[in-house]
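S.K.: sharing a sequence plus its predicted fold:
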Amino acid sequence: MTYVDNINEAADYIRSKLGGKAPELGLILGSGLGDLADRIEDGVAIDYSDVPHFPVSTVEGHAGRFVVGTLEGKTVIAMQGRFHFYEGYPMQKVVFPVYVMKELGIKALVVTNAAGGMNRSFQPGDLMLIRDHINLTGANPLVGPNDSRLGPRFPDMSQAYNRELGELLKKLAEDVKGPEGDALRLVEGVYCGISGPAYMTPSELTMLARMGGDAVGMSTVAETIAAGHCGLRVLGISCITDMAIGEELEPLTHEQVMATANRTKPKFIELVKSFVREVNL
């Protein structure tokens, strides 16, 4: 079977569980952010392990399932957890769900992640609108034969993250408050995607910042490339969970990343809900 055959088989399986629901917006929920899927009404949960040709998420904080239902009046399909290159999956497997969601009917994709902030004006708990990215993973999901049924051989990446969707998010962020009435800080910047799984050295972080990076993480870039390849508009949001400034770097654990993501979760959920409600698909 070809890659496209596998996509179609996976999509057919998911479709068979949806009772006629056709998702119009995809959400990829990163580390500590999967609780948004619990807000989906009339949700149908489908474990990745049940979907033909799907890998399984192995990272703490990633539930490993789709949830399909209604959020703010729109039919969405949310990924509670994603797949990473560092888990040992080839890039084509990492982005496989993007093509499956496209086959199911989505028109746009919201990609979220937890990231380290390299911009000195950022602080833990900020949300960063991803303006652009730098692919430092050493790999690209489009390497190999191209099937024109998915997209062009040489997809344009001049607007990898849709500007109109980004402007809408910035406008909506002005009215989002936390549980105690505290305002949301939405910053904007360039996301550097690395392979991981080790966190970066001080010298590496200094290099990335000098290259123009504002945040660094281990996901999102490949998914965005695949989404652009198959014609999806992309909105990217990073939760800044720690400061990754080379000259001031301190030891970091995944538990610390998760703790900050969990603290930021209420504002993040409200912002994404506002976006889903207002976006024109």
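M.R.: Yep, it's here.

S.K.: from now on I want contacts and neighbour counts done on CA atoms only, so please keep to that.
M.R.: Fine.

S.K.: so residue 187: helix, strand or coil?
M.R.: When classified by DSSP: H, G, I helix; E, B strand; the rest coil, residue 187 comes out as strand.

S.K.: residues contacting it?
M.R.: Going by C-alpha atoms under 8 Å, 6 or more residues apart in numbering, residue 187 touches 122, 126, 127, 128, 129.

S.K.: if we go to 6 Å?
M.R.: residue 128 (C-alpha atoms under 6 Å, 6 or more residues apart in numbering).

S.K.: what do you get for residue 76?
M.R.: Counting by C-alpha under 6 Å, 6+ apart, residue 76 has contacts 23, 24, 25, 26, 68, 69.

S.K.: now the last one: which helix or strand?
M.R.: What that stands for is residue 69. strand 65-71 (DSSP states H and E).

S.K.: let's bring in a second one:
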Amino acid sequence: MSIFGRKKEHENLDIAIAESTNIILNRLNGMQPKIAVILGSGLGGVADAADVVATIPYTDLPGFPRPSVEGHAGTLIAGTIDGVPAIFLKGRAHLYEGVGPAPLKVMIRTMKTLGVEVLFLTNAAGSLRPEAPAGELIAIADQINFTGLNVLAGPNDDAWGPRFPPMDNAYDAELRGMLFNAAAAIGTPLIEGTYAGFLGPTFETPAEIRMVKAMGGDSVGMSTVSECIIARHCGLKVVGCSAITNMAAGMGDEALSHDQTIEWAAIAGQKLTKLVLRFISDWGVQKGLKKAA
């Protein structure tokens, strides 16, 4: 694509972001969201705890992803959690679905335009840690991008971020500390680890899992890494947590399947829901959005 084509692409993205932002703002009744949560496979129930202000299908938002995978509703829920204004993005589009980076950029940059400061990424993932089997949670401390793609490749859009954004604090250390404090407060076991993101849609081979383990990975999945890159590029802070749905290939006896992912996401999702809600509440106290109990 020529430089003129790239410029036009940037302009089209900005138009979609502006239109989506206006649609959302018109439905928020003055609410100013400060935190957004992307809910992974089978984890959409987290949004059910919100005092809902608006429900907007992604199909009503120009440029937003159009998820095609079971467990990804494709709905934006805006509301409050314990008085803290938040947005829940129920479902994501994955690169393996044939979508390019554009819908991910539109969704995340729209959050930035709305005034969101923190993006909380969740996913369903396979575990490489025996102490974190299916049904447990792993806080994401760092990531490895095995997708073969960096979503910022091509001419940089300087209006959103620098050409070479640093990723040394991709998952904010202070926010991760708050996540562990929230887990301790509600009695939920939580360990931290490095998330390895593959392109998919195939599950990883046992050899690939051995490679990931040798390189320091603790969980694997098919999402999240691109969203983190886009968020950090435009200045959003990121915190993340994986709901473990299986032991990674070669580390367990059960055959891997998406049905298994959905089944165990529902179980781990109960723990994740409590953790996300407590984190949002505690973060709201820190930001002065609500008073301490």
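M.R.: Alright, I've got the coordinates. Here the structure is a predicted model, which is why all the values come from computation and not from measurement.

S.K.: overall similarity of the pair, as a TM-score.
M.R.: Here the superposed chains carry a TM-score of 0.94, computed using TM-score structural alignment, normalised by the length of the first structure; 275 aligned residues with a C-alpha RMSD of 1.4 Å.

S.K.: helices of the stretch 101-250 of the first structure, start to end?
M.R.: Secondary structure of the stretch 101-250 of the first structure (DSSP state H, counting those that start in this stretch): helices located at 163-173, 202-211, 221-229.

S.K.: average gap between the longest one and the second structure?
M.R.: It stands for helix 163-173 of the first structure. Once fitted to the second structure, helix 163-173 of the first structure is off its aligned match by 0.7 Å on average (mean C-alpha distance after the TM-score superposition for the first structure).

S.K.: and the contacts of stretch 272-281 of the first structure?
M.R.: residue 72.

S.K.: now that stretch: how far from the chain's centre is it?
M.R.: With C-alpha atoms, centre = their mean, to the nearest Å as the basis, stretch 272-281 of the first structure stands 16 Å off its chain's centre.

S.K.: equivalent analysis for stretch 39-54 of the first structure, please.
M.R.: Worked out by C-alpha atoms, centre = their mean, stretch 39-54 of the first structure lies 17 Å from the chain centre.

S.K.: give the aligned range of that stretch in the second structure.
M.R.: Using TM-score structural alignment, stretch 39-54 of the first structure lines up with residues 49-64 of the second structure.

S.K.: okay, buried residues for the matching stretch please.
M.R.: 50, 51, 52, 53, 54, 55, 56, 58, 61, 62, 63, 64 (16 or more other C-alpha atoms under 10 Å).

S.K.: what's the answer for stretch 152-162 of the second structure, then?
M.R.: Quick answer for stretch 152-162 of the second structure (16+ other C-alpha under 10 Å): 152, 157.

S.K.: span of it from start to end?
M.R.: Terminal residues of stretch 152-162 of the second structure are spaced 10 Å apart (C-alpha to C-alpha, to the nearest Å).

S.K.: what stretch of the first structure does that stretch fall on?
M.R.: Going by TM-score structural alignment: stretch 152-162 of the second structure matches residues 142-152.

S.K.: now stretch 189-208 of the second structure
M.R.: Mapped onto the first structure using TM-score structural alignment, stretch 189-208 of the second structure covers residues 185-204.

S.K.: distance between the ends of that stretch?
M.R.: Start-to-end span of stretch 185-204 of the first structure (C-alpha to C-alpha) is 27 Å.

S.K.: now swap in stretch 209-226 of the first structure and tell me
M.R.: Note: stretch 209-226 of the first structure ends 26 Å apart using C-alpha to C-alpha.

S.K.: okay, now the corresponding residue of the first structure for residue 143 of the second structure: neighbour count?
M.R.: Under the alignment by TM-score structural alignment, residue 143 of the second structure pairs with residue 133 in the first structure. If you count neighbours by other C-alpha atoms under 10 Å, residue 133 of the first structure ends up with 22.

S.K.: just checking, residue 133 of the first structure touches residue 188?
M.R.: No - between residue 133 of the first structure and residue 188 there is no contact under C-alpha atoms under 6 Å: 11.6 Å.

S.K.: the residue nearest to residue 62 of the second structure when sequence neighbours are not counted and residue 104 of the second structure: what is the separation?
M.R.: Distances taken as C-alpha to C-alpha, 6 or more residues apart in numbering place residue 16 nearest to residue 62 of the second structure, at 5.2 Å, with adjacent residues excluded. With distances taken as C-alpha to C-alpha, residue 16 of the second structure is found 12 Å from residue 104 of the second structure.

S.K.: with residue 46 of the second structure instead?
M.R.: 21 Å.

S.K.: residues in the second structure matched by stretch 266-276 of the first structure, start to end?
M.R.: So stretch 266-276 of the first structure sits over residues 270-280 in the second structure, by TM-score structural alignment.

S.K.: which ones are touching residue 226 of the second structure?
M.R.: Counting by C-alpha under 6 Å, 6+ apart, residue 226 of the second structure has no contacts.

S.K.: hang on, I meant residue 195 of the second structure
M.R.: 143, 217, 219, 220.

S.K.: go again with 7 Å.
M.R.: 140, 142, 143, 144, 217, 218, 219, 220 (C-alpha atoms under 7 Å, 6 or more residues apart in numbering).

S.K.: what does residue 82 of the first structure give?
M.R.: 28, 30, 57, 62.

S.K.: next, count neighbours for residue 130 of the second structure.
M.R.: Look at residue 130 of the second structure: counted by other C-alpha under 10 Å, it has 12 neighbours.
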